[in-house]
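Student: just a sequence and a predicted model for now, questions to come.
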Amino acid sequence: MSNILSVKNLSVKKSNKEIINIEDFTITEGSITSIIGENGAGKTTFILTMAGLLKPSTGTIFFKNKMIKDMPLSEYRKNISIVFQENLLINDTVYNNIAMGLKFRKFHISSIEKKVDDILHRFKISHLKYQKANTLSGGEAKRVSIARALVIEPQILFLDEPFSSLDTLSKEDIITDMIKVLKENKITVVMSTHDKYEAFRLSDSIIVLEKGKIIQKGLKEEIIKHPANSFVASFVGVENIIEGIIIEKKSGSFIAQVKNKYIEGIGDFEVGNKVLLCIRPENIFISRYLSESDTSARNIFRGKIIEILDYGHFYRVTIDCGFNLISYITKTSLIKLSLKLNDIVFVGFKAMSVHTITMV
């Protein structure tokens, strides 16, 4: 796949304060990329700049290897669409809202009718065709907004926190319908979000912004397995993030001290390094009776259950081992082990399950 959009040495300043500073960023044609980060990280500014709605202070944006600043802005914008958090529909019928972009592009009336009817059908809103936009529910308005963006078959679709106002069921239904259209038409997508479900559900790749800079980028599987810092680890669902210090270095592994306990992990770290030890809760097991001869896990701790939360399909169990560890277990396991608050149990996890981040 060829690159469709790339950024070089991009800086955006507001009131002399730098909001975005991106050295290098490339998007592959047909890919779906999510931009994640905390509030104020610069996600929206980055989206708006790439979409040509904000002028960068310095740097260059390339569309299909051509500098955007060297082409008429209208030419670039004909190839892109953007959906905002707010739906921004005009006070007219659903049909006229969706047909707007096609009319600007001088499509023939018969072609407009065909394309609008098709997208209405795909997003299950044909029955709303002649309804006024100001009478729509939030979910209906979002479907219209996305349909309007996709009906022109853009080469790039920018999404800025598009689903933040929707309930879970509405969000899932819309995402399912949207993915079908995106895949069939091989549309490139760049989306900003603070919702990990949206990022994992939609994306091929993820970039993480912090204070306007990219701190990690890669395939979503890489981000999940190897988060760069505590924010990324927390975002991808690593609930166990424990501070420790390396006290022993081995060949390809290490021992870290956590309070008066010791955790073994995999990696090349120097004695004295302060680290964050990240363990996903699904990689931590619980047992009533356990010894080192019963398991290949290198890390076994005795502790007391201090919290059990019912999450529907599984339970979230917190164990005080001198430091807290969180484990996810099934209802079947909870019942089989007869777990309850204040029970003394053993918890364990493999050295391979520890992802380690050096603290700065």
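Tutor: Yep, that arrived. Computed from a predicted structure; not experimentally measured. Numbering: from 1, shown residues only.
Student: can we go C-alpha only for contacts and neighbour counts from here?
Tutor: Will do.
Student: residues making contact with the helix or strand hosting I247?
Tutor: I247 belongs to strand 240-249 when assigned by DSSP states H and E. Here strand 240-249 makes contact (CA atoms under 8 Å, 6 or more residues apart in numbering) with 230, 233-234, 254-259, 268-281, 324-326.
Student: just the residues you listed: which are in strands?
Tutor: In this view, those that belong to strands under DSSP state E are 254-258, 274-279, 324-326.
Student: which residues of this structure fall in helices?
Tutor: 43-50, 73-77, 94-104, 109-122, 138-150, 168-185, 196-202, 220-225, 230-235, 331-337 (DSSP state H).
Student: against that first model, consider the following:
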Amino acid sequence: MRQVVLEIADIKVFRNKRQTLTIETLAISAGEIVAIVGPNGAGKSTLLQLINMHLSYKTGTMILFGEDVARADKHSLRRRSSMVFQETMLLDDTVFNNVALALRFRGMAERDIKGKVNKVLADFHCAHLATRMARKLSGGEAQRVCLARALVYEPELLLLDEPFAALDSPTRNTLLAELRLVAIARGTTVILVSHNFNDVLYFAERAVVLQEGCIVQDDSPAVILRRPVNAIIASLIGMDNILPCQVEKQGDDIFIQLVNGVRFAWMGEVVPVATVCCLPGDALYIFDEQLSYQYNSSIVMEGNVSKIVPGIGMYRIMVETKGVSLTVRVPREQVTSRVSIGMHLKIAFNPMEAQLV
């Protein structure tokens, strides 16, 4: 069993007499790579500041590295963590000296510093920048150096407050993948704050979803991607189809009525107050009459193709069905050979792929 690095219980944080964070329970084990996600104003950065001991709390407990933060030497605990911000905040000095600074603060001998700095620069593919002035680096290079500086003294916990938000998507994805490999190799526990769920998919093995200062979902990214707990989280993760619906009960049977008139029996967990049906785009498919015997439980809808959005491997087809636009994700070869704008199309889905919220 892995050692628990962080335990939070019944903590409430207030700012200007307003409650901004309420964490009933949160535990993170050594070596876990966790993302904290949520809409703007959800309390993501506030939670990270709490973990970094920059915020006080009046109720509850926080145990960090096995010590109660309220009674511990915070300076000593903080030296076991490292934090990277969105702003690079590099000194007007060489890359080497920027990365070496934390080791010099800790009194390490210069002969030992050189080896550690060169190793961590190599880990992030920026050893060739060692003599470059930090202020002359590109955005991606600067964040590589910030990561190297944060990890050079081998912290047990790395906190990341949206450090890649200003970078272009390819650079961000590359850095996330590289950081993940380095963290796993070192056994470092990582907590990443991000409003971009794609970051989570590239990086984390677990996602903690915040909304209005509370944890509303804590699961693997794969589960959250297909089973968001509400419409706001569904929108955050980029759910393709978020459809108004009604839950109807007839005797012992439950039916779901979609806004486009489609009605189907519901065999999943009953959510009496559900008003939204979420359907991932890849849960919908082009219905093939000749293979209909394979789809006994499928719900079939008809409509016209309004738009086709190309993609790598998968295309997105927008189909208008009785005033509702549905997004279907299908393999490229199906689109190029079978689908065109304005075409009348039958699409189908298995009700068990739906998520009611």
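Tutor: Everything's here; your move. Nothing here was measured: the structure is a model prediction, and the numbers come from that model.
Student: TM-score of the superposition?
Tutor: Remark: TM-score between the superposed chains equals 0.93 [TM-score structural alignment, normalised by the length of structure 2]; 354 aligned residues with a CA RMSD of 2.0 Å.
Student: skip the chain neighbours and tell me the closest residue to the most centrally placed residue in structure 2.
Tutor: Taking CA atoms, centre = their mean, the centroid of structure 2 lies closest to V200, which sits 3.0 Å from it. Once flanking residues are discounted, V200 of structure 2 sits nearest to A35: 6.1 Å by CA to CA, 6 or more residues apart in numbering.
Student: I figured that neighbour hits N198, correct?
Tutor: No: A35 of structure 2 is not in contact with N198 according to CA atoms under 8 Å; the separation is 11.0 Å.
Student: more neighbours, those two?
Tutor: A35 (28 against 14; other CA atoms under 10 Å).
Student: which residues are contacting stretch 203-212 of structure 1?
Tutor: 18-22, 31-38, 40-43, 199, 214-220, 223, 232.
Student: just to revisit the earlier point, buried subset of the contacts of strand 240-249 of structure 1?
Tutor: 230, 233-234, 254-258, 269, 273-281, 325-326 (16 or more other CA atoms under 10 Å).
Student: tell me which of the helices of structure 1 sits nearest to H313 of structure 1.
Tutor: Among the helices of structure 1, helix 331-337 comes nearest to H313 of structure 1, with 7.4 Å by CA to CA.
Student: shouldn't A183 of structure 2 be in contact with T189?
Tutor: Yes: counting by CA under 8 Å, T189 is a contact partner of A183 of structure 2 at 7.2 Å.
Student: mutual contacts of the two, please.
Tutor: Common neighbours of A183 of structure 2 and T189, counting by CA under 8 Å, 6+ apart, are G31.
Student: which PyMOL command selects the buried ones in the contacts of stretch 203-212 of structure 1?
Tutor: Remark: buried members of the contacts of stretch 203-212 of structure 1, expressed as a PyMOL selection using 16+ other CA under 10 Å:
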select buried, resi 19+20+21+22+31+32+33+34+35+36+37+38+41+42+43+199+214+216+217+220+223+232
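Student: so the strand holding I247 of structure 1 versus strand 253-258, what angle?
Tutor: Angle of strand 240-249 of structure 1 versus strand 253-258, following axes from the mean of the first three to the mean of the last three CA atoms, to 10 degrees, is 120 degrees.
Student: give me the buried positions along strand 240-249 of structure 1.
Tutor: Applying 16+ other CA under 10 Å to strand 240-249 of structure 1 flags N240, I241, I242, E243, G244, I245, I246, I247, K249 as buried.
Student: columns distance to M100 of structure 1 on top of these, output as TSV?
Tutor: TSV is the format used below for those (distance: CA to CA, whole Å):
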residue	distance to M100 of structure 1
N240	49
I241	49
I242	53
E243	55
G244	58
I245	60
I246	61
I247	65
K249	64
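Student: from these, pick the one nearest I306 of structure 1.
Tutor: Out of those, the member with the shortest distance to I306 of structure 1 (by CA to CA) is N240, at 15.1 Å.
Student: and that closest one, how far is that from C321 of structure 1?
Tutor: Look at N240 of structure 1 and C321 of structure 1: by CA to CA, to the nearest Å, they are 13 Å apart.
Student: could you do H355 of structure 1 as well?
Tutor: 19 Å.
Student: name the residue in these two with the higher neighbour count.
Tutor: Neighbour tally, H355 of structure 1 and C321, criterion other CA under 10 Å: the higher count belongs to H355, 21 against 18.
Student: who are the contact partners of the more buried one?
Tutor: Contacts of H355 of structure 1 by CA under 8 Å, 6+ apart are K225, H226, P227, G265, I266, L277, C278, I279.
Student: tally of neighbours for the third one?
Tutor: Per other CA under 10 Å, the neighbour tally for P227 of structure 1 reads 22.
Student: ok, so what distance separates it from L277 of structure 1?
Tutor: 11 Å.
Student: the fifth one now?
Tutor: For I266 of structure 1, the distance to L277 of structure 1 under the criterion CA to CA works out to 11 Å.
Student: which residues do the two both contact?
Tutor: V354, H355.
Student: a markdown table for the helices of structure 1, including distance to V208 of structure 1?
Tutor: Compiled in a markdown table, the helices of structure 1 are given as follows (distance: least, CA to CA, whole Å):
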| stretch | distance to V208 of structure 1 |
| --- | --- |
| helix 43-50 | 9 |
| helix 73-77 | 26 |
| helix 94-104 | 32 |
| helix 109-122 | 32 |
| helix 138-150 | 24 |
| helix 168-185 | 22 |
| helix 196-202 | 11 |
| helix 220-225 | 9 |
| helix 230-235 | 7 |
| helix 331-337 | 34 |
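Student: for these, which one sits closest to N87 of structure 1?
Tutor: Proximity to N87 of structure 1 (CA to CA) singles out helix 138-150 among these, at 5.7 Å.
Student: list the buried residues in that closest one.
Tutor: Applying 16+ other CA under 10 Å to helix 138-150 of structure 1 flags G139, E140, A141, K142, R143, V144, S145, I146, A147, R148, A149, L150 as buried.
Student: stretch 26-42 of structure 1: end-to-end distance?
Tutor: End-to-end distance for stretch 26-42 of structure 1, by CA to CA: 17 Å.
Student: roughly how far is it from the heart of the chain?
Tutor: Offset of stretch 26-42 of structure 1 from its chain centre (CA atoms, centre = their mean, to the nearest Å): 8 Å.
Student: where does it end up in structure 2?
Tutor: Mapped onto structure 2 using TM-score structural alignment, stretch 26-42 of structure 1 spans residues 27-43.
Student: thinking again about what came up before, which of the contacts of H355 of structure 1 are still contacts in structure 2?
Tutor: Here these are checked against structure 2 with both residues aligned by TM-score structural alignment, their matches' CA atoms under 8 Å, and the contacts held in both are K225, H226, P227, L277, C278, I279.
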